[in-house]
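Enquirer: Make a model of this:
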Amino acid sequence: MKTDADPEKLQRETFGYFLHETNPANGLVIDKTAADWPASIAATGLALACYPVSVERGFMPRAAAVERTLNTLRFFWNSPQGPEPDATGYKGFYYHFLDMQSGRRAWQCELSTVDSAFLLAGALTAGMYFSAATPDEHEIRTLADALYRRADWPWAQNQGATVTHGWKPESGFLDYRWEGYDEALLLYILGLGSPTHPLSGQSYTAWAATYRWEHAYGQDYLYAGPLFTHQLSHVWIDFRCIQDAFMRDKGIDYFENSRRATYVQQQYAVDNPFKFEGYGRHCWGITASEGPGPGAGEMKGIERQFFDYVGRGVPYGPDDGTLAPWAVVASLPFAPEIVLPALQYCIHQAKLTQFNAYGFKASFNPSHPGNPGNPYGWWVSPWHYGLNQGPIVLMIENYRSGLLWQLTRNCPYIAGGLRCAGFTGAWL
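Expert: Below you'll find the predicted structure:
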């Protein structure tokens, strides 16, 4: 298939989400494009990482990016930190969802450790990029450093070996912990690198002890079902040719592991064990995403069960025919030879950038007809999500220039965290 998909155009269109779906007064980015929806701290952290890209690519003037970044960091530094149920954060971490205007906790949500990690990674990125000797850029560096230093990582362990998912003022720590290979790779590295409240090396060892090494569709790899779990830590960290103890034993690195996971996704779609419509060599990408459910129905003689938002995965499911084009884009650095043809399909055959202000909608399902009269002929999510938009902008940039990876290579906290986790090799 001819691959004339234009990643730069998609990158520019997608960045529009952060230009227009942000409260410029406090920098908070809406979680999804629905009425009266709250901000997501993860989306806000991704926005902080996207502003350097916007300057480099001419999507936003440097002065405007500095102003937006500074307003965001000032808000988080000055917002209420404490055990009160309507605060913005506690112990240097932040609530998953915040009111777009007041910045206070929304929906009685949890104080989220991993979403706080994405926010802090974005802040550190901004601190590395905005390096000019001006008062505003100096303040960006100062605030980014202070926000990172404030996070109390051992507190988030709640006296256990691994890190908890979060905490609520009404009920205390959540029962779940970050165990099994997933996006918490970034969380542990940030926690290990802290100069003020660091995790111990034993916490990383305890986390890695819960890994699952598997074989699927011709690939031996470190398993995680949803595709995004093989991507989000890689937005910030260049894992090429650096290895921890686990990867040294396997003879690969986390970058190669994500390449293999990407190929598993494609081959699963080619195999298409449940015979969903559309699946194939150029149409794949199964991850945590919104879907057309909950509901069931007979589609072309097959009884189908459809889900709403769920952690779809490969090869063990759940799988209801829902695909996420953003997750395909986020694998661009790992396997451009199969990602670019898939983008070609999504843009030109599936027309998933038509009728949209910000590039791809979140997900689509060719096996579900959607609402009558919809312009696609199948179900397409009506929303954009900030958590999806950021990796599109950033992984296209890592594919084009490696900008994010270059910035974080020079961040002493991230390099120190990697060394504490036992990583060696290449740029370390």
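Enquirer: drop to CA atoms for contacts and neighbour counts, all remaining ones
Expert: Will do.
Enquirer: Hmm, residue 421 is touching residue 244, no?
Expert: Yes: at 6.7 Å, residue 421 counts as touching residue 244 under the criterion of Cα atoms under 8 Å.
Enquirer: Neighbour count: those two, which is higher?
Expert: Counted by other Cα atoms under 10 Å, residue 421 and residue 244 do not tie: residue 421 has more neighbours, with 24 against 20.
Enquirer: Spit out the contact partners of the more buried one.
Expert: If a contact means Cα atoms under 8 Å, 6 or more residues apart in numbering, then residue 421 has 189, 192, 201, 204-205, 244 as its contacts.
Enquirer: Please repeat the previous calculation with a cut-off of 10 Å.
Expert: 185, 188-189, 192-193, 200-205, 208, 243-245, 415 (Cα atoms under 10 Å, 6 or more residues apart in numbering).
Enquirer: Out of those residues, list just those in helices.
Expert: Residues from the contacts of residue 421 lying in helices, with DSSP state H as the criterion: 185, 188-189, 192-193, 201-205, 208, 245, 415.
Enquirer: Show me whatever sits in contact with both of residue 421 and residue 244.
Expert: Both residue 421 and residue 244 are contacted by 205, 208, under the criterion Cα under 10 Å, 6+ apart.
Enquirer: hang on, residue 338 in a helix?
Expert: Yes: secondary structure assignment (DSSP: H, G, I helix; E, B strand; the rest coil) places residue 338 inside a helix.
Enquirer: Can you get me a residue count around it?
Expert: Residue 338 has 18 neighbouring residues, counting by other Cα under 10 Å.
Enquirer: what's the nearest residue to it if we skip its chain neighbours?
Expert: Taking Cα to Cα, 6 or more residues apart in numbering as the measure, residue 338 lies nearest to residue 282, with 7.5 Å between them; neighbours along the chain are not counted.
Enquirer: Pretty sure the one you found sits against residue 323.
Expert: No: the criterion here is Cα atoms under 10 Å, and residue 282 misses it with residue 323 at 11.7 Å.
Enquirer: who's more crowded, these two?
Expert: When residue 282 and residue 323 are compared on other Cα under 10 Å, the one with more neighbours turns out to be residue 323, at 27 against 21.
Enquirer: how close does that one get to residue 416?
Expert: 37 Å (Cα to Cα, to the nearest Å).
Enquirer: circling back: closest to residue 349 among the ones in helices among the contacts of residue 421?
Expert: For these, the closest approach to residue 349 (Cα to Cα) belongs to residue 185, at 35.4 Å.
Enquirer: Now do the same contact list for the closest residue to that closest one other than its chain neighbours.
Expert: Leaving aside its sequence neighbours, residue 185 sits nearest to residue 233 (Cα to Cα, 6+ apart; 6.2 Å). Going by Cα under 10 Å, 6+ apart, residue 233 touches 117-118, 121, 182-187, 189, 239, 254.
Enquirer: run this one through as well so I can compare:
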Amino acid sequence: MKAKLLLFLCLLVPGLVWSQQKPAPKKAPAATAKFDPKQRLKNLSDEQLLDLVQRQTFRYFWDFGHPVSGMARERSNVAYEYGNEVVTTGGTGFGIMAIIVAAERKWIPREEAAARIFKIVKFLEKSDSFHGVFPHWLNGATGKVIRFSQKDDGGDLVETSFLFEGLICARQYFTGESKTEKDLRNHILWMWEGVEWNWHTQGGQSVLYWHWSPNNGWSMNHQIHGWNECLITYVLAASSPKYAIDKKVYDQGWATGDYFKNGKEFYKIKLPLGFDYGGPLFFSHYTFLGLDPRGLKDQYADYWQQNQAHTRINYAYCVDNPKKYKGYGPNSWGLTASDSYQGYAAHSPTEDLGVISPTAALSAMPYAPKESMAAMKHFYNDLGDKIWSEYGFVDGFSEHHNWYAKSHLAIDQGPIVGMIENHRTGLLWKLFMSSTDVQRGLTKLGFESPQIKK
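Expert: As a prediction, this is how the structure comes out:
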């Protein structure tokens, strides 16, 4: 998200880490201190392990969700001198998708899943928003903005797009006739119709702006250019029933910039779009939790080819391991933004600190199933004593530096559940793509997809 992309741009100069990271964050009170990873189940089949990893990771959103709002907490440990009240908008969208998976797999009753998501929606309706756009962070008890950075105290369009990616899936999934499901659909629709996406063109420019604040206006001045995790923002902005953008905003805003088109080869793999070597792997996860890349094409790329190439380059780099880090190899790979021994860092082949982020390989399951499964088995069977927890795998680890995170982040846990499910059943892809609004927006922007009804 914003922190990850801005961080990655800063980290094009190797060796830098995020200046906002505070040393030695205090550990949040944990009700799960008795969890013993050494007691985990052994000798699981592939299907059993997939089930376990998804279900355990889902607990981050279900068991650890904020008790008042139901929203996803930013992280499992206290950092940035904030307390346990910080909930995250985009991570909540990913969490909603995880709850849908849990309902479909009957880990929780469907009615409880609908009730939890409705609780989140009702809380959001009363929370701070700006032209219908939600901030990056909220206080999970009061709904008031928690400032993300000095001037970032207003609407965050990218975080809002991740939230609505999940809410649209929920609206398509909960189609029952119970009062809760009908109310949930209606309230999601009202919130969806109220997001003023075109407001973020800053007076009709042909580009979307990331932030607007009632206190600081447009002063952050951050235009959303590709290639990164923000394709979903333009897709939803074009899909809006009341405040849609025109195609020229997509063509002249998103599909521009120094890091949009690539076309070069890395490890003999052609990369259509993005940074050299692809950048952090979350670029291929966040948008595509809902947006189905299979057969998705426009004038700029085939997005299945893009995401598969990005993944294969990341894998090949880790196998090649030019910096000779301990622990890298065919069964231990995956570089993306996560916690590290130096703080929060946007790990990628061009910013490699020796840290493997489990979400990178696991959320790549649709694109590299054999390689992702090998990584999952290694993480669980061989390293589980150190990195398996009550909420699935920890956020990152480095065998080279003998460092193993204790933390979990919503934006890293959510894609594990959702992307594994998309690999297994395509559930979230089918739901999101079944929205008539989404289909209209994709058609407006010039996309082709087998799931777009003619």
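Enquirer: in the second structure, which residue is closest to the centre?
Expert: residue 286 (3.8 Å; Cα atoms, centre = their mean).
Enquirer: isn't residue 119 of the first structure right up against residue 40?
Expert: Yes: using Cα under 10 Å, residue 119 of the first structure and residue 40 qualify as a contacting pair, with a distance of 9.5 Å.
Enquirer: and for those two, which residues touch both?
Expert: Residues touching both residue 119 of the first structure and residue 40 comprise residue 46, with contact defined as Cα under 10 Å, 6+ apart.
Enquirer: Can you give me the neighbour number for residue 370 of the second structure?
Expert: When neighbours are counted by other Cα under 10 Å, residue 370 of the second structure comes out with 12.
Enquirer: quick one: what's aligned to it in the first structure?
Expert: Matched across to the first structure, residue 370 of the second structure falls on residue 337, judged by TM-score structural alignment.
Enquirer: Once you drop chain neighbours, what's closest to residue 207 of the first structure?
Expert: residue 179 (5.3 Å).
Enquirer: What's the match for that neighbour in the second structure?
Expert: Counting by TM-score structural alignment, residue 179 of the first structure corresponds to residue 225 in the second structure.
Enquirer: Let's verify that match: helix, strand, or coil?
Expert: Applying three-state DSSP: residue 225 of the second structure is coil.
Enquirer: Quick check, residue 164 of the first structure in contact with residue 155.
Expert: Yes: here residue 164 of the first structure lies in contact with residue 155, judged by Cα under 10 Å, at a distance of 9.4 Å.
Enquirer: neighbour-wise, which of the two wins?
Expert: Of the pair residue 164 of the first structure and residue 155, residue 164 is the one with more neighbours under other Cα under 10 Å, namely 23 against 15.
Enquirer: Give the aligned equivalent of the more buried one in the second structure.
Expert: Mapped onto the second structure by TM-score structural alignment, residue 164 of the first structure lines up with residue 209.
Enquirer: same check, this time on residue 226 of the first structure
Expert: Residue mapping for residue 226 of the first structure onto the second structure gives residue 280, with TM-score structural alignment as the criterion.
Enquirer: Just the helices from the stretch 251-400 of the first structure, written as ranges.
Expert: Listed in chain order, the helices found in the stretch 251-400 of the first structure under DSSP state H, counting those that start in this stretch are 254-271, 325-329, 336-344, 386-400.
Enquirer: looking at those, which is buried most?
Expert: Each of the helices of the stretch 251-400 of the first structure was scored by mean neighbour count; the highest is helix 325-329, a mean of 27, by mean count of other Cα atoms under 10 Å.
Enquirer: From the chain's centroid, how far away is it?
Expert: Between the centre of helix 325-329 of the first structure and the centre of its chain there are 11 Å (Cα atoms, centre = their mean, to the nearest Å).
Enquirer: list the helices and strands it packs on?
Expert: Contact analysis of helix 325-329 of the first structure by 3 or more Cα pairs under 10 Å, 6 or more residues apart in numbering; DSSP states H and E lists helix 7-20, helix 254-271, helix 336-344, helix 386-400 as its packing neighbours.
Enquirer: how about 8 Å then?
Expert: Helix 325-329 of the first structure is packed against helix 336-344, helix 386-400, with contacts defined by 3 or more Cα pairs under 8 Å, 6 or more residues apart in numbering; DSSP states H and E.
Enquirer: could you give me the residues in the second structure that the longest one aligns onto?
Expert: Using TM-score structural alignment, the residues of the second structure aligned to helix 386-400 of the first structure are 410-424.
Enquirer: Give me the contact list for the matching stretch.
Expert: 50, 53-55, 57-58, 60-61, 72-75, 88, 90-92, 94-95, 97-98, 101, 285-286, 289, 338, 359, 362-366, 369, 392, 395, 427-429.
Enquirer: I'd say the match of residue 179 of the first structure and residue 257 touch.
Expert: Yes: Residue 225 of the second structure is in contact with residue 257 according to Cα under 8 Å; the separation is 6.1 Å.
Enquirer: what about those two, which has more around it?
Expert: Neighbour tally, residue 225 of the second structure and residue 257, criterion other Cα under 10 Å: the higher count belongs to residue 225, 22 against 14.
Enquirer: Now do that one against residue 279 of the second structure, distance only.
Expert: Where residue 279 of the second structure is concerned, residue 225 of the second structure sits at a distance of 15 Å (Cα to Cα).
Enquirer: so who does residue 40 of the first structure touch?
Expert: Neighbouring residues of residue 40 of the first structure by Cα under 8 Å, 6+ apart: 28-31, 96-98, 386.
Enquirer: go with 10 Å
Expert: 28-32, 46, 95-100, 106, 115-116, 119, 385-387.
Enquirer: cool, and residue 429 of the second structure?
Expert: Residues 169, 288-294, 418-419, 421-423, 451 are the ones in contact with residue 429 of the second structure under the rule Cα under 10 Å, 6+ apart.
Enquirer: can you put those residues in a markdown table and add distance to residue 180 of the second structure?
Expert: Shown next, in a markdown table, are these (distance: Cα to Cα, whole Å):
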| residue | distance to residue 180 of the second structure |
| --- | --- |
| 169 | 16 |
| 288 | 28 |
| 289 | 25 |
| 290 | 23 |
| 291 | 26 |
| 292 | 28 |
| 293 | 32 |
| 294 | 33 |
| 418 | 24 |
| 419 | 27 |
| 421 | 25 |
| 422 | 26 |
| 423 | 30 |
| 451 | 29 |
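Enquirer: Tell me the one among these nearest to residue 326 of the second structure.
Expert: Comparing every one of these with residue 326 of the second structure (Cα to Cα), the shortest separation belongs to residue 419, at 27.8 Å.
Enquirer: can you give me the strands in the stretch 51-200 of the first structure?
Expert: 89-90, 93-95, 97-98, 111-112, 166-168, 172-173 (DSSP state E, counting those that start in this stretch).
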